[in-house]
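**Q** Give me the fold of what follows.
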Amino acid sequence: MRLVTVTGEASGDLIAADALRRLSSGAADLELGGIGGDRLRAVGMECWFRSDDLAVRGYAEAVSKLVHILAVRYWLLKYTAKWRPAVYLGVDAPDFNLGVEARLRQQGIRTVHLISPSIWAWRPERILKIKQAVDHMLCIFPFETQVYAGTGVQATYVGHPIADMIPIQPDSQSARRALSLSGSRAVVAVMPGSRQGELRHNGPAFFQAAAALARDCEVVIPAASESMAQQIQRHPEFRRAQQQGVRLLLQQGHDPVSHLALEACDVALVASGTATLEAALWKRPMVIAYRVPQLTYWMMRRRALIHDIGLPNILLGSRVVPELIQSQAQAHALAAAVREWLDHPADAERVRQRFTGLHHDLRRGAAQQIADILLSELEHAGGR
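**A** Alright, predicted model coming up:
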């Protein structure tokens, strides 16, 4: 049996790897190929390209990488048609995966998509493309299956894979010892994003805020990969922050270094995206901030259906943590918002309780559910 899996960023690599590890243990004749990162390679997948080749955020960055992405897409379609997998699993990255899935579905290849596009938040017209592209949508939020009712797309809620990886009760002291943090001062985790474009736009303000906070806090910046660490180290504002005592944490071992940083910290400064949900699952008060090119921001706001951009705020239905977007995301404002949490521990505790409830809601044994569904889909497709 052959399965192609395509992920577009580090979080997708993490989510897919756990599911495919479980799938492989129950399907000895399984062959894995596709686009992924180190974790998918570690579970035996032959990576034809790296996830970094597809990682973009916003219209401007997508345009700058368009030629390369189109070349990857052309090669992937041609090779996959020749390789003839039974199932194609697209993990997130909808702007890339949906087009590929539609073409492969026309060729009789069963398509499964993990992590529904946020059509409930913006660009609802994408449901038309999803209907053409996807046989089975695996949803990670409980309300998403309702979006697909009556569309003809099979949709299953599997829970959020990361919710299963994170303990309900974090052990911050153990994490601090692992990172050699003193424990005598407050710890702040600063996470400006993992993509090159995110670092370019968020980096200056995030690193300046980190330097300001380092005067009386221990500040750590986790790097999800060696390439990300190199990009951060080249940034002049980071080098200045480093002189103030800000530490760059490098990936070591299997567990994501970002998770260790979040478990250790008191407050997180996080760029909008999956990392905001991870911070919530670690029960960490946070400040969400984001900057993109102005054209990208204008187009996104014009097509948005909801006001908030942070997943914790969206899932809890209210603004429980601050969001500083575009011109609001200045270094002094970011540092001040972080200090607000440190100065008001009762507010921080209330947010931790809300996040604990959210964690229970999203914990559903997702990796095993995904593995079981994929095995069923492979067998249904005939195990070509």
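**Q** only C-alpha atoms for contact and neighbour calcs from this point on.
**A** Fine.
**Q** Gln233 and Arg239, how far apart?
**A** 7 Å (Cα to Cα, to the nearest Å).
**Q** Check His360 too.
**A** Relative to Arg239, His360 is positioned 40 Å away (Cα to Cα).
**Q** Same question for Glu377.
**A** For Glu377 relative to Arg239 (Cα to Cα), the value is 49 Å.
**Q** higher neighbour count, these two?
**A** Taking neighbours as other Cα atoms under 10 Å, Glu377 and Arg239 compare with Glu377 leading, 20 against 15.
**Q** didn't the more buried one look like it was pressed against Tyr88?
**A** No. In this structure Glu377 lies outside contact range of Tyr88 using Cα atoms under 8 Å: 10.0 Å.
**Q** Residues that sit against both of these two, list them.
**A** Arg110 (Cα atoms under 8 Å, 6 or more residues apart in numbering).
**Q** which helices and strands sit right next to whichever strand or helix holds Ala211?
**A** Using DSSP states H and E, the element containing Ala211 is helix 196-213. Packed against helix 196-213 by the contact rule (3 or more Cα pairs under 8 Å, 6 or more residues apart in numbering; DSSP states H and E) you find strand 187-191, helix 226-233, helix 236-243, helix 331-343.
**Q** Next secondary structure after it?
**A** Following helix 196-213 toward the C-terminus (DSSP H and E): strand 218-223.
**Q** Show me what that following strand is packed up against.
**A** Using 3+ Cα pairs under 8 Å, 6+ apart, strand 218-223 is in contact with strand 187-191, strand 247-250, helix 257-264.
**Q** If I take the helix holding Ala211 and strand 218-223, what angle do their directions form?
**A** 170 degrees (axes from the mean of the first three to the mean of the last three Cα atoms, to 10 degrees).
**Q** Next, the buried residues of helix 196-213.
**A** Neighbour counts over helix 196-213 (16 or more other Cα atoms under 10 Å) mark 196-213 as buried.
**Q** now do stretch 349-357
**A** Going by 16+ other Cα under 10 Å, stretch 349-357 has these buried residues: Val351, Arg352, Phe355, Thr356.
**Q** I have a second one here; can you model it like the first so I can compare?
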Amino acid sequence: MSATPLVVSRTGLVTGVGLDAAASCAAIRGAIDNFQQTAFRDRNGEWIMGCEVALQAPWRGEKKLLAMAARAIGECLEGFDRAACEATPLLLCLAEADRPGRVVRSDAQFLQALQHEMGFDFHQQSSVIAQGHVSAAVALYRARELLDASVASQVLVAASDSLLDGAVLADCEARDRLLTSANSDGFIPGEGAAALLVEPLRAQPWGQLVCRGIGFAVEKAHIDSEEPLRADGLTSAIKQSLREAGCGESILDFKIIDASGGQYVFKEATLAFGRIDRTKRTEFDVWHPADCIGEVGAPVGLAMIAVLKAACEKAYARGDNVLLHMGNDDGKRASMVFSWHFTGG
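**A** As a prediction, this is how the structure comes out:
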């Protein structure tokens, strides 16, 4: 049975290549990056490359995460009055609670600080989802539950994170995840924030980006394990999202993934799609926005959705039906099926 469709009506983005969604998506479309030397060095004493968000003040730590989140949320809610904002639940996506060097000390206090930064409190059903890359899918699933229960007429999903932190970089380098002078099979660290406003599908005289299915699974052969990779977890997540969407893989036109560097994610993505693909295709594009914004952590899933929405609205998407998937280092996997949909008004 098909799941309740969920419409992404608005987006907000703060990245190293743009301080709003329009600028960020235009830069990503043009394959423009902002990779520069950071203030951090690797174990060989060489400068680490990164993608930093340039705000009006040189903030660091929680203060910068708050500033980026508030800016992305503000873009998403522009034009709404205070009453509408306070009636909207916020699902705030953050880094995994056990990530070494995690900047946020208390999720509850961070949420309170963000509401103080915004100047109002969100709906009482607001909560924090600290699950890294897969947070976006978890949040959309939760948003769907809130909308189905008529808790609110719209839900805001937001994320903020940064890997430009000494402790985070040291851990990533120790696990050979970071691109350094001694490791070419790694990612470039970044930071950023993203926000989406989601609501139920209604008839409209314009196109709408609809999330039709969401799937979850766990990969035993994750990147830090020693088991042979068969992509069982990601394959299962993709199949579940297709079942929820009530469709087969043949409708998919291209996909967007959270790959940020290193062979593992690309290999896993290829294996997983190869196990479900039964369609003869002449081409099948794979987009990975991290090529421009770096490894941004928790906001990556929302950034992928924002990029997709911009591509559909400006008619440069490779089709109307798209697969998005992402995964955490601990093996958690998530998949989503989106369609650019016209209902008529």
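**Q** Can you calculate the TM-score here?
**A** After superposition, the two chains reach a TM-score (TM-score structural alignment, normalised by the length of the second structure) of 0.28; 162 aligned residues with a Cα RMSD of 6.7 Å.
**Q** Met165 of the first structure: how many residues sit nearby?
**A** Met165 of the first structure, neighbours per other Cα under 10 Å, totals 17.
**Q** Give me the distance between it and His259 of the first structure.
**A** 10 Å.
**Q** can you give me the strands in the stretch 1-150 of the first structure?
**A** 2-7, 31-36, 46-50, 87-91, 110-114, 136-139 (DSSP state E, counting those that start in this stretch).
**Q** For the first one, which helices and strands make contact with it?
**A** Strand 2-7 of the first structure is packed against strand 31-36, strand 87-91, with contacts defined by 3+ Cα pairs under 8 Å, 6+ apart.
**Q** Then the fourth one?
**A** Strand 87-91 of the first structure sits against strand 2-7, helix 94-106, strand 110-114, with contacts defined as 3+ Cα pairs under 8 Å, 6+ apart.
**Q** rerun that using 6 Å as the cut-off
**A** strand 2-7, strand 110-114 (3 or more Cα pairs under 6 Å, 6 or more residues apart in numbering; DSSP states H and E).
**Q** quick one, which of these is nearest to Ser174 of the first structure?
**A** The closest of these to Ser174 of the first structure is strand 2-7. By Cα to Cα, the value is 31.7 Å.
**Q** ok, Trp47 of the second structure to Thr38 of the second structure distance?
**A** Applying Cα to Cα to Trp47 of the second structure and Thr38 of the second structure gives a distance of 7 Å.
**Q** meant to ask about Val198 of the second structure, not that
**A** 35 Å.
**Q** and if you look at Ser241 of the second structure?
**A** In terms of Cα to Cα, Ser241 of the second structure sits 39 Å off from Thr38 of the second structure.
**Q** which of those two has more neighbours?
**A** Taking other Cα under 10 Å, Ser241 of the second structure and Thr38 do not tie; Ser241 has more neighbours (28 against 14).
**Q** returning to that earlier point: can you tell me which of the helices and strands packed on strand 2-7 of the first structure is most buried?
**A** strand 87-91 (a mean of 26; mean count of other Cα atoms under 10 Å).
**Q** Quick one: residues in contact with it.
**A** By Cα atoms under 6 Å, 6 or more residues apart in numbering, the residues outside strand 87-91 of the first structure that reach it are 3-7, 12, 97, 109-114.
**Q** Could you dump those residues into CSV with distance to Cys47 of the first structure added?
**A** CSV is the format used below for the contacts of strand 87-91 of the first structure (distance: Cα to Cα, whole Å):
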residue, distance to Cys47 of the first structure
Leu3, 12
Val4, 10
Thr5, 9
Val6, 9
Thr7, 10
Gly12, 14
Asn97, 16
Ile109, 20
Arg110, 20
Thr111, 19
Val112, 19
His113, 19
Leu114, 18
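**Q** Please produce JSON lines containing those, extended by distance to Ala275 of the first structure and neighbour count.
**A** Converted to JSON lines, the contacts of strand 87-91 of the first structure look like this (distance: Cα to Cα, whole Å; neighbours: other Cα atoms under 10 Å):
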{"residue": "Leu3", "distance to Ala275 of the first structure": "28", "neighbour count": "25"}
{"residue": "Val4", "distance to Ala275 of the first structure": "26", "neighbour count": "23"}
{"residue": "Thr5", "distance to Ala275 of the first structure": "22", "neighbour count": "26"}
{"residue": "Val6", "distance to Ala275 of the first structure": "20", "neighbour count": "31"}
{"residue": "Thr7", "distance to Ala275 of the first structure": "16", "neighbour count": "30"}
{"residue": "Gly12", "distance to Ala275 of the first structure": "12", "neighbour count": "23"}
{"residue": "Asn97", "distance to Ala275 of the first structure": "21", "neighbour count": "23"}
{"residue": "Ile109", "distance to Ala275 of the first structure": "33", "neighbour count": "21"}
{"residue": "Arg110", "distance to Ala275 of the first structure": "31", "neighbour count": "23"}
{"residue": "Thr111", "distance to Ala275 of the first structure": "27", "neighbour count": "23"}
{"residue": "Val112", "distance to Ala275 of the first structure": "24", "neighbour count": "24"}
{"residue": "His113", "distance to Ala275 of the first structure": "21", "neighbour count": "27"}
{"residue": "Leu114", "distance to Ala275 of the first structure": "18", "neighbour count": "23"}
